[in-house]
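> this is a predicted model, with the sequence first.
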Amino acid sequence: MASTDVRDRILAAALHIVGTEGIPGVTNRRIAAQAGVSLGSITYHFPTQTDLLRAALSGFVTEETQRLSELAEGYRDKGLSFEDVAALTEKVAKDLAFSAERIAPFELYIQAGRDHELRQAAAECFAAYDELTVTILTALGVPDAESVAPTVVATIAGLQLRRLATGSDGEHDFAASVLLLLRAAGPVRG
């Protein structure tokens, strides 16, 4: 079995456990059982639990950013309006099922507030989301996209967290929230 395959299975198992049982549920024994690897494999690849959690969070965001970038690229030359982008954002957000792997990042972001070593990974995650959002906003002609992007990202993350915590799918309108932010950002450059 290739070393990267073992590492990937460990990370997938850790993310799944974080999403189903929270950070306290993450033990080497549980990860080994879920990943189908030896206990020694875990400490070989990840000397500390923080190293493991950091890698799991970073891996999730890398995959998520790639997925969202590919989606955004598919709409790059479509001449979308603010309304179109807001509606697409809502569709993408609401189409995401809250699987264990999608709940896990929220757990890890909260843990980063307690664990300084995990904060860097969380900061890198939000930076990746910000960068993707800047790309989309710039393509739309939003002035000062770098200043607007973190607010858009925070709004979407907050609405997703609210949706997760309340179990509600329709009470909060992602499109209206994103559209409000885009319009407040100022007129599109002509």
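Structure's in. What do you need?
> please make it C-alpha for all contacts and neighbour counts, starting now.
OK.
> ok, which stretches of the chain are helices?
Under the criterion DSSP state H, the chain carries helices at the ranges 3-21, 28-35, 39-45, 49-75, 82-95, 100-112, 116-140, 145-166, 174-184.
> got a markdown table for these, with mean neighbour count too?
Shown next, in a markdown table, are the helices of the chain (neighbours: other Cα atoms under 10 Å):
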| stretch | mean neighbour count |
| --- | --- |
| helix 3-21 | 20 |
| helix 28-35 | 17 |
| helix 39-45 | 15 |
| helix 49-75 | 17 |
| helix 82-95 | 17 |
| helix 100-112 | 19 |
| helix 116-140 | 19 |
| helix 145-166 | 17 |
| helix 174-184 | 18 |
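> find the centremost residue of this protein, please.
Centrality entry for the chain: nearest residue to the mean C-alpha point is Val61, 5.1 Å, by Cα atoms, centre = their mean.
> report the separation between that one and Leu80.
Distance from Val61 to Leu80, counting by Cα to Cα, to the nearest Å: 26 Å.
> same question, Ala72
11 Å.
> ok, second structure coming up, stack it against the first:
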Amino acid sequence: MSTLDVRTRILDAVLHIVITDGIAGVSNRRIAAQAGVSLGSITYHFPAQSDMLRATLFRFVTDETTRLLALAEKYRFAGLSIEDAAALTEKVAHDLSFSAERIAPFEMYIAAGRDHELHQVAVECFAAYDNLAVTILTALGVPDPQPVASALVALIAGIQLRQLATGIDDQDITSSILLILKGATPP
């Protein structure tokens, strides 16, 4: 097994454990068992648990950023109406909603509030979310899209956190987005 394969298996195991039991459930023994690697290989690749969490979040951010940039390019010149943009944004929000795989990154975002290096990686991920929103808002003709994009990203993240905490998926994201978009777009 190559060094890259071992590292990938370790990161996959960390993500799986964070998904199932949260960051508190991450231990070298659990990672080794989940990844099928020796304890020594874990400390060889990651001297500290924070290094593993950073690498796991960085890998998520890299994948997420690539996906979001491709999505942004798809809609850059799509000629969207406000209603189309709101519906598209709701679709993206549902795609990013809190499935088991999505709980782990948000748990790591909270950890980023305590870890400066993890914080930097989280900033990159939210910049990708903002970039997608700016692209859509620019296509709609919003004159100053950046502050509106940040508000939309925060709104969607808040709705998703609410759904995660309550287990209730009754928030109409499209209506909430339309309220912001109608106030931000020229008549």
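Okay, I see it. What you see is a predicted model; the values in this text were computed from it and never measured.
> TM-score for the pair, please.
Between these two chains, after superposing, the TM-score reads 0.89 (TM-score structural alignment, normalised by the length of the second structure); 187 aligned residues with a Cα RMSD of 2.0 Å.
> for Leu182 of the first structure, which non-adjacent residue is spatially closest?
Phe82 (6.8 Å; Cα to Cα, 6 or more residues apart in numbering).
> need the counterpart of that neighbour in the second structure.
Superposed on the second structure with TM-score structural alignment, Phe82 of the first structure falls opposite Ile82.
> and its match, what does it touch?
Leu140, Leu178, Leu181, Lys182 (Cα atoms under 8 Å, 6 or more residues apart in numbering).
> repeat for Leu118 of the first structure
Applying Cα under 8 Å, 6+ apart to Leu118 of the first structure gives the contacts Thr50, Leu53, Arg54, Gln111, Ala112.
> just Ala12 of the first structure next, same as before
Contacts for Ala12 of the first structure (Cα under 8 Å, 6+ apart) come out as Ala35, Ala56.
> can you do 10 Å?
Val6, Val18, Ile31, Gln34, Ala35, Ala56, Gly59, Phe60, Glu101 (Cα atoms under 10 Å, 6 or more residues apart in numbering).
> repeat that for Ala175 of the first structure.
82-91, 93, 156, 181.
> try 8 Å
Contacts of Ala175 of the first structure by Cα under 8 Å, 6+ apart are Glu83, Ala86, Ala87, Leu88, Thr89, Glu90.
> name the nearest residue to it, ignoring sequence neighbours.
Ala86 (4.3 Å).
> pretty sure that neighbour contacts Ala176?
Yes: contact status for Ala86 of the first structure versus Ala176: in contact at 7.1 Å, counting by Cα atoms under 8 Å.
> residue contacts, the closest residue to Ser81 of the second structure other than its chain neighbours?
Take Ser81 of the second structure and drop its neighbours on the chain: the residue closest to it by Cα to Cα, 6+ apart is Leu140, 6.7 Å away. Applying Cα under 8 Å, 6+ apart to Leu140 of the second structure gives the contacts Gly79, Leu80, Ser81, Ile82, Ala85, Thr185.
> look up how far Ala85 of the second structure lies from the first one.
This means Gly79 of the second structure. 10 Å.
> same check on Thr8 of the second structure?
36 Å.
> now Thr3 of the second structure
44 Å.
> what of Val92 of the second structure?
10 Å.
> distance of Ser175 of the second structure from Glu73 of the second structure?
In terms of Cα to Cα, Ser175 of the second structure sits 25 Å off from Glu73 of the second structure.
> in the first structure, what residues pair with stretch 132-151 of the second structure?
The aligned range for stretch 132-151 of the second structure is 132-151, by TM-score structural alignment.
> give me the distance between the two termini of the matching stretch.
By Cα to Cα, the extent of stretch 132-151 of the first structure from end to end equals 13 Å.
> so Ala185 of the first structure makes contact with Glu146?
No: counting by Cα under 8 Å, Ala185 of the first structure stays clear of Glu146, with 10.9 Å between them.
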